[in-house]
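S.K.: Below are the sequence and a predicted model; questions follow.
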Amino acid sequence: MAADEIKLLVDVAEGRAQADTLFTNAQIVDVYGQRVVRGRVAVADGAIAGVLFDDRDGAVPDPPAAQVIDCEGRYLAPGFIDGHLHIESSNVRPAEYARMALARGTTTAIADSHEIANVCGLDGLAFMIEGARRVPLDIKFMMPSCVPALPDEQAGASITAEDMRAFMGEHPGEVFGLGEMMNYPGVEAADAETLARIDAAAATVSGVVDGHAPLVAGADLNAYVASGVIADHECTGPEEALDKLSRGMYIMLREGTCSHDLEALSPVVLENPLRARRCCFATDDRAPSDALAIGMIDNACRLAVERGIDPVLAISMGTLSTAECFGLDHGHGGPLEHRGAIAPGKRADLLLLDDLSFERAPHRVYAAGKLVAEDGLFVGDVAPETARVQELEATLRGSVRLPELSPEVFSYDFQPGSAVIDVIPGNAITRAAHPDSSEGLRRIMLIERHGRGVAAQAAGADGTGPAGCGLTGTHIGRGWVRGFTITGGAIASTVGHDSHNVCVVGDNPHDMFEAVRNVGQGGFVLVRDGAVVAKLALPLGGLMSDGTAEDVAREHDAFVQAARAAGIEPPLDPIMGMIFLPLPVIPTLRIRPEGVFDVTTFTYAS
């Protein structure tokens, strides 16, 4: 921090210089002292210069201020920090995501853009970074660590440790840390490239390595933590969470649209509230319809309070704990970098709350001291798109390159006792089942869409039979799923973590064929009786819309309604519940272009 910046904050704190804004008559949520106390807060140049608590500082006069905001007894809390998320999974561009997040009180987002990077490589990350410059949400971009998620995944790009360092050299100060290290087998085996990627984190702003290690335990967990990974958002229960917390990891209680882990993990904090200092909140993947209607980190706070966690402690988990995890409460940078609490020398990311139930959006949201949202509506500024943003956006279009397909490739028989993906609604993990019949099952397929199948057909690998049949087991994976109860139709999607090949689930081959045929250049398609009944177009990388968050939310809601009519019942989300089925780094069974894959053994199931 420059000397003149220090001087301004000191002079404002001492009353020698005028503050930009003085908040008075506030009930300050003190996350350090774990209390609520009336007081005043002075802000200058986007940072907090002074905090005056009425119980000790009542006699201290108000510092002069250009603007005085009477909080009228409302609660004044730090802005929320989302510890782990993928903007692309909300199917909107960074500017639209920022409008949603700020309206619900999230002022900092730790974003891993490995979704678009798996499709478009580092140009995708560059697009996200450039797009985020337009908005007042402070988005900290992590370098995707596992593109592809596994070395043999059929993704659209590959990013090596050397590529990471080159990108960071070209974009100094713009990569905050290393994104979730999903290749835990590579860590455990001390794979040279995997360790080189972890080492590349030293060139990021924070040096932090985020994690992803579902069900990893014992010696494997020791190896994973010893490599430098600091956090995990994939815990499946309180015992697993405590096992990792006791080894020094931060635990992220994920509450997204597909994965609802907060209820299962809350006993970790309820049993001993001191553990909350190492527990954070994250959304991971949040649909715009849920973000706008229910909330984001504010929703996690609401659910935490409903589970019995003290409201001030819940706010601490959504602010200070996350800041400490990523080194944002002190250390590198100056006051505009430090955050997570209402304290002198911290960024003035502030929430005015009517109460601590989190039933409603914040009354007001301030980002770096500027008003950006009121009562759930974004009121801040979004800068126009630059030529560079438009140039990068153009590279994201036209990403779907499917091989030629025939209806016959979608028709195959069930073999009794075969491995079946067993969906667990509300949870990212699946189970393995081996039923004797196909009753209650649906076909599931994953079709490579980044050009490998096209090249294979050009080379004659498809043979002389119906188009696509010769690619099964290499570029077209076929299997069966239980619990995804679509009836009389099929859903196809170009979003399928993390390689984002085309996933299709249905109860009849004809509708599955039609759904895939209609995905175009990206999106979700629902077909019933041969006709498209719902569609959400995602032309940017097959992941993001070029419309507004509100548009996407409406289309998402319409899609869900049509899927409910087709037999998909809550709590399963027909979109978010589908996009995780190809993810080969979360147990137990997944669909890949080669077939059904057992994540616990890293072998193909039969």
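M.R.: Yes, it's here.
S.K.: contacts, neighbours, all on C-alpha from now
M.R.: Noted.
S.K.: Who are the packing partners of the lengthiest strand in the chain?
M.R.: Counting residues, the longest strand found in the chain (DSSP state E) is strand 19-30. With contacts defined as 3 or more C-alpha pairs under 8 Å, 6 or more residues apart in numbering; DSSP states H and E, the packing partners of strand 19-30 are strand 35-44, strand 65-70, strand 75-78.
S.K.: next helix or strand past the last one?
M.R.: The helix or strand immediately downstream of strand 75-78 is strand 80-85, counting by DSSP states H and E.
S.K.: Presented hereafter is structure B, for comparison with structure A:
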Amino acid sequence: MNVDLLIRQANVFNTFLKQFEVKDIGIVDGKFFFANTMDWSTVNIKESMDGSGKYIIPGLIDIHMHIESSMVPPSIFSKAALTHGVTTVVADAHEIVNVFGLEGMKEFFKEDTEMDIFYAIPSSVPSTTTELETTGGVIGLDEVRALLEHPRVIALGEAMNFKGIVHEPDSLIRNILRETQIKRPFLPIEGHVPDVTGEDLARFLFAGITADHTQQTPASIYEKISNGIFVELQKKSITKENIDVINDHQLYEYTAIITDDIMADDLIEGHLNANVKLAIACGLPVEQAIYMATYTPARRMGFQDRGAIVSGFQADFIMLDELEAFTIDSVYKAGKKVHQKGEPIGYPEQKPSFPSHFYQSVQGKAWKREDLQIAVSGEKAICNVIQKSDVGTFTKWVQREVAVKDGYLDWEASGLSLLVVMERYGKNGNQAFALVENGLKDKGAIGTTWAHDHHNLMVMGTSAEDMIVAQQELLREHGGYVVVQDQRIIANCALPIGGILSDAPIQELGRDLQTVRQAMVDLGYVNTNEIMSFSTLSLPVSPAIKITDRGMLDVRTHEIIPFIEKVIQ
């Protein structure tokens, strides 16, 4: 018998006992052959190494994430995430699909990666309906049927349309859920279930949704798990209070650690491993943290060949120097070393390539000052306003009084920020306005085409001149993230592929995005994740009030909220 790699006397994680044992590991043809102490003298060993003092755990498995959040294609993402011990992901590519439809998904399938990337069908493209937001692509029943036949599709991506799921039995999302259950009755169905409780939660379950990854509280974790929902913990849900309820009630079997969204600048520093370390710091026992980042996610997605170190499983594993600190020495994929501590993040041998129209996807007319003027026939106006939170992505619906000057709303002197979403696919030319409280404190503007999930062009500012510069730059470079002050671009992260991706090395992209992030902070934008906070002001399925190219929406009812509630003469 030939053994490709033998690792002797390492501390090996036993998934089923949730403890470490000193063992030898033999690897044959990319799979674990044996994990125990035995007589290897009769075996032909190609390579042997001493694992004494090292800790070996299965490769990390992230079952709910969006590659596009890293702002790079799958091949570049794979190189970066592997350095952090992530060997398998299940990606919901609803960002690229919102821009290019099924074509975007097919282009992702073509990408060659070392990491195993499986996919969830984007179930909510658009996240609401075509009447409420304009997207470049739409996923309907025909597209779902086609994707259900693809061998790398192993789940239905997060179902997000609250009204369609709870109140409209004949909605597109309900039809997609039914079609999935008929064609692939055992396919995991992911949910987007923020701040949903009681009867509404029961309606989500009744529709077939069995998991939630949104922001949690101790009460929501307990209610959801006790009602059969599998809870996936992203960073903002990994708090001491939430970990306490998991520990107190021994809820480890029904939870997994995931990322959901990791920005390019953060990806340089860590991925799922960073959330594992955070969970340990918040009080999760290290063995349970490993279990919840390897085996429970594997079981959730039905993997029968990974998530544990046992004979016959794929030899994806991490060698750790220190257990509690979770410091990675090396990463192995299918028995081959793909990263060694100290090595830089690599770049694919072949630069990612997409169809030419993927690089020319942002359309629209350049703004002039009159495009940002809002005529009002009165002295004052009571405006409906989006109140941005300093933590997380939830918002509140408030009303504020704004003065009128020379027949136009004097928003620049209001202490609020003007937010504009412009349809950028060349379909209808829609443009919607909102005012934001707790936006920018100083004079300037922020603009992006990375606007969840429709990815229209979005600009927020306290100066019309700065907003115009931001919008025109986004049109010129066909997408990105820009910050403008005094009519000068002070930070720019170009995203020319569909307005949401770049093929630049992750180190360069991360540097540019970090510059944008700092520029936002310098203008007074406050949030624990500035990029995600701004980008989700346009996400009409995240509580409580958001904006699309059609206008402001009440996320629960999907009613359009008027910009001006009342004019005072």
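M.R.: Cool, got the structure. What you see is a predicted model; the values in this text were computed from it and never measured.
S.K.: thinking again about what came up before, deepest of the helices and strands packed on strand 19-30 of structure 1, which one?
M.R.: Ranked by mean neighbour count, these are led by strand 75-78 with a mean of 28 (mean count of other C-alpha atoms under 10 Å).
S.K.: Centre of the chain to it, how far?
M.R.: On the basis of C-alpha atoms, centre = their mean, to the nearest Å, strand 75-78 of structure 1 sits 25 Å off its chain's mean C-alpha point.
S.K.: Same check on stretch 29-47 of structure 2?
M.R.: Centroid displacement of stretch 29-47 of structure 2 relative to its chain, using C-alpha atoms, centre = their mean, is 40 Å.
S.K.: can you check stretch 3-19 of structure 2 too?
M.R.: In terms of C-alpha atoms, centre = their mean, the centre of stretch 3-19 of structure 2 is found 32 Å from the chain centre.
S.K.: Identify each buried residue in that stretch, please.
M.R.: Within stretch 3-19 of structure 2, the residues scored as buried using 16 or more other C-alpha atoms under 10 Å are 3-15.
S.K.: In structure 1, what range does it match?
M.R.: Aligned using TM-score structural alignment, stretch 3-19 of structure 2 spans residues 19-35 in structure 1.
S.K.: now the helices and strands packed on strand 19-30 of structure 1 in TSV, with distance to Ala149 of structure 1?
M.R.: Output for these, formatted as TSV (distance: least, C-alpha to C-alpha, whole Å):
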stretch	distance to Ala149 of structure 1
strand 35-44	43
strand 65-70	48
strand 75-78	35
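S.K.: Return the residues in contact with Phe515 of structure 1.
M.R.: One correction, residue 515 of structure 1 is Ala, not Phe. 490-492, 504, 525-527, 532 (C-alpha atoms under 8 Å, 6 or more residues apart in numbering).
S.K.: related to what we said a few turns ago, nearest to Pro435 of structure 1, out of the helices and strands packed on strand 19-30 of structure 1?
M.R.: Pro435 of structure 1 lies closest, by C-alpha to C-alpha, to one member of these: strand 75-78, at 51.2 Å.
S.K.: what does that closest one correspond to over in structure 2?
M.R.: Aligned by TM-score structural alignment, strand 75-78 of structure 1 falls on residues 55-58 of structure 2.
S.K.: mean shift of that stretch relative to structure 1?
M.R.: By mean C-alpha distance after the TM-score superposition for structure 1, the fitted stretch 55-58 of structure 2 averages 0.5 Å away from its aligned residues in structure 1.
S.K.: Now do that stretch: everything it contacts.
M.R.: 10-13, 290, 294, 306-309, 316-323.
S.K.: among the residues you listed, which ones are buried?
M.R.: Buried, going by 16+ other C-alpha under 10 Å: 10-13, 290, 294, 306-309, 316-321, out of the contacts of stretch 55-58 of structure 2.
S.K.: Since that was my last question, I'll sign off now.
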